[in-house]
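**Student:** Mind folding the following:
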Amino acid sequence: MRTKIQAVTIACAIAAGTVLFGAPTASAAGYYCDSSGYMADNTPMKRCTSLSNGVLAHWKSYGTGTSTNITTNYSKTGGSTVSVRVGYGLGSSTVYSSYFSIASGQTKGKTWNKTGDYYCSSSTGLLNYSGGTFQTPSAHC
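**Tutor:** Okay, the predicted model is just below:
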């Protein structure tokens, strides 16, 4: 009986810790973004922009061989369903996804695989809609 009580007590403590410490503050559908445009790990390779209805996040990672994965995601936290597209700016080029609909509570985006080592190159994440474009601060090493 004592073992069973201890197990229940430990399980409750773990559950309470998950509720209290599970998600960072100032997050939108899983993305933390501080007022300086840094994500939870506070590195210059992952940048973000807080918007009135969500967070635009952008980062790069090494792909297979000599390629670079470039990711831009939008986490929508409020407002009505909208049609947007995400993209990135790298050097003199700008690349966008197709338009997609996104509703409050959803996270959508795209990862592009670009041949070459662009991990430390400056790039920005883009969110384009009928009224204009938002962008993240520059992600770089």
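
**Student:** Could you use CA atoms for every contact and neighbour count after this?
**Tutor:** Fine.

**Student:** What helix or strand is the residue nearest the centre of the chain located in?
**Tutor:** Nearest to the mean C-alpha position of the chain, by C-alpha atoms, centre = their mean, lies Ala57 at 3.7 Å. Element membership for Ala57, per DSSP states H and E: strand 54-62.

**Student:** quick one on the thing from earlier: hmm, the residue nearest to the centre of the chain is touching Val86, no?
**Tutor:** No. Assessed by C-alpha atoms under 8 Å, Ala57 is found out of contact with Val86, at 9.9 Å.

**Student:** Need the residues touching each of those two.
**Tutor:** Counting by C-alpha atoms under 8 Å, 6 or more residues apart in numbering, the shared contacts of Ala57 and Val86 are 72-74, 125.

**Student:** Just among those residues, which is most surrounded?
**Tutor:** Gly125 (31 neighbours; other C-alpha atoms under 10 Å).

**Student:** got the residue ranges for the helices in this structure?
**Tutor:** 2-21 (DSSP state H).

**Student:** now the strands for it?
**Tutor:** Ranges of strands in the chain, per DSSP state E, are 27-28, 31-32, 46-51, 54-62, 67-76, 82-90, 93-96, 100-102, 107-115, 123-129, 132-135.

**Student:** one more to line up against the first:
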Amino acid sequence: MRRRANATLIALAVAAGSVMFSAPIASAAAYCDSSGYTETSEPMERCTSLSNGILFVKQSSSGVVSTTYAKTGGSTISAQLGYSRSGTSHYASAVSISSGQTKSAKWSLSASAYCTNTIGLLKYSGGSYQTPTSHC
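**Tutor:** This next block holds a predicted model:
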């Protein structure tokens, strides 16, 4: 009986940790207004509402760029998340994204990259999408 209780507690702790870990990404990408701004209205965070989700890019003062796709509907796709800066595009490896999933890719750039015009990218076999330009 004790072993079953411990297994249950461990499973609950893991589930709670997973929810806590994924919640900030999902909530950050959950809102996108018609001008391409998230709920923070910060120009360093820009987004694009798509028919089956939201594409989101964020740059931090430490030089990290992250692109996130929160998929809300449609069939599973294989896609590459990326960013474009100074006319050059960079993509992560392809990932499978199903309805209800949120996937992100991050790149560590130099701190001097902060405030440069950066665009979030999503590329898949059916086409590609981009966010408006993030900046300071």
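
**Student:** now what about the TM-score between them?
**Tutor:** Scored against TM-score structural alignment, normalised by the length of the second structure, the superposed chains reach a TM-score of 0.77; 109 aligned residues with a C-alpha RMSD of 1.0 Å.

**Student:** ok, the residue nearest to the centre of the first structure to Arg2 of the first structure distance?
**Tutor:** With distances taken as C-alpha to C-alpha, to the nearest Å, Ala57 of the first structure is found 48 Å from Arg2 of the first structure.

**Student:** In the first structure, what stretch matches stretch 116-135 of the second structure?
**Tutor:** Aligned using TM-score structural alignment, stretch 116-135 of the second structure spans residues 121-140 in the first structure.

**Student:** gap between the two ends of the matching stretch?
**Tutor:** For stretch 121-140 of the first structure, the first-to-last residue distance is 6 Å (C-alpha to C-alpha).

**Student:** try stretch 37-56 of the first structure
**Tutor:** 10 Å.

**Student:** For it, what is the distance to the chain centroid?
**Tutor:** 7 Å (C-alpha atoms, centre = their mean, to the nearest Å).

**Student:** Name the residues of that stretch that are buried.
**Tutor:** By 16 or more other C-alpha atoms under 10 Å, the buried positions in stretch 37-56 of the first structure come out as 37-39, 44-50, 53-56.

**Student:** Out of those, the closest to Cys12 of the first structure would be?
**Tutor:** Met39 (30.4 Å; C-alpha to C-alpha).

**Student:** quick one on the thing from earlier: report the angle between the axes of the strand holding Ala57 of the first structure and strand 46-51?
**Tutor:** 170 degrees (axes from the mean of the first three to the mean of the last three C-alpha atoms, to 10 degrees).

**Student:** Does anything pack onto strand 54-62 of the first structure? Which helices or strands?
**Tutor:** Applying 3 or more C-alpha pairs under 8 Å, 6 or more residues apart in numbering; DSSP states H and E, we find strand 54-62 of the first structure packed against strand 46-51, strand 67-76, strand 123-129.

**Student:** Surely Ala5 of the second structure is in a helix?
**Tutor:** Yes. Under DSSP: H, G, I helix; E, B strand; the rest coil, Ala5 of the second structure falls within a helix.

**Student:** so what's Tyr62 of the first structure closest to, chain neighbours aside?
**Tutor:** Nearest residue to Tyr62 of the first structure in three dimensions, chain neighbours excluded: Thr68, at 4.7 Å (C-alpha to C-alpha, 6 or more residues apart in numbering).

**Student:** neighbours around Ser96 of the second structure, how many?
**Tutor:** 11.

**Student:** List the contacts of it.
**Tutor:** Contact analysis of Ser96 of the second structure by C-alpha under 8 Å, 6+ apart lists 76-79.

**Student:** Of these, just the buried ones, PyMOL syntax please.
**Tutor:** Selection of the buried residues among the contacts of Ser96 of the second structure in PyMOL, burial being defined by 16+ other C-alpha under 10 Å:
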select buried, resi 77+79
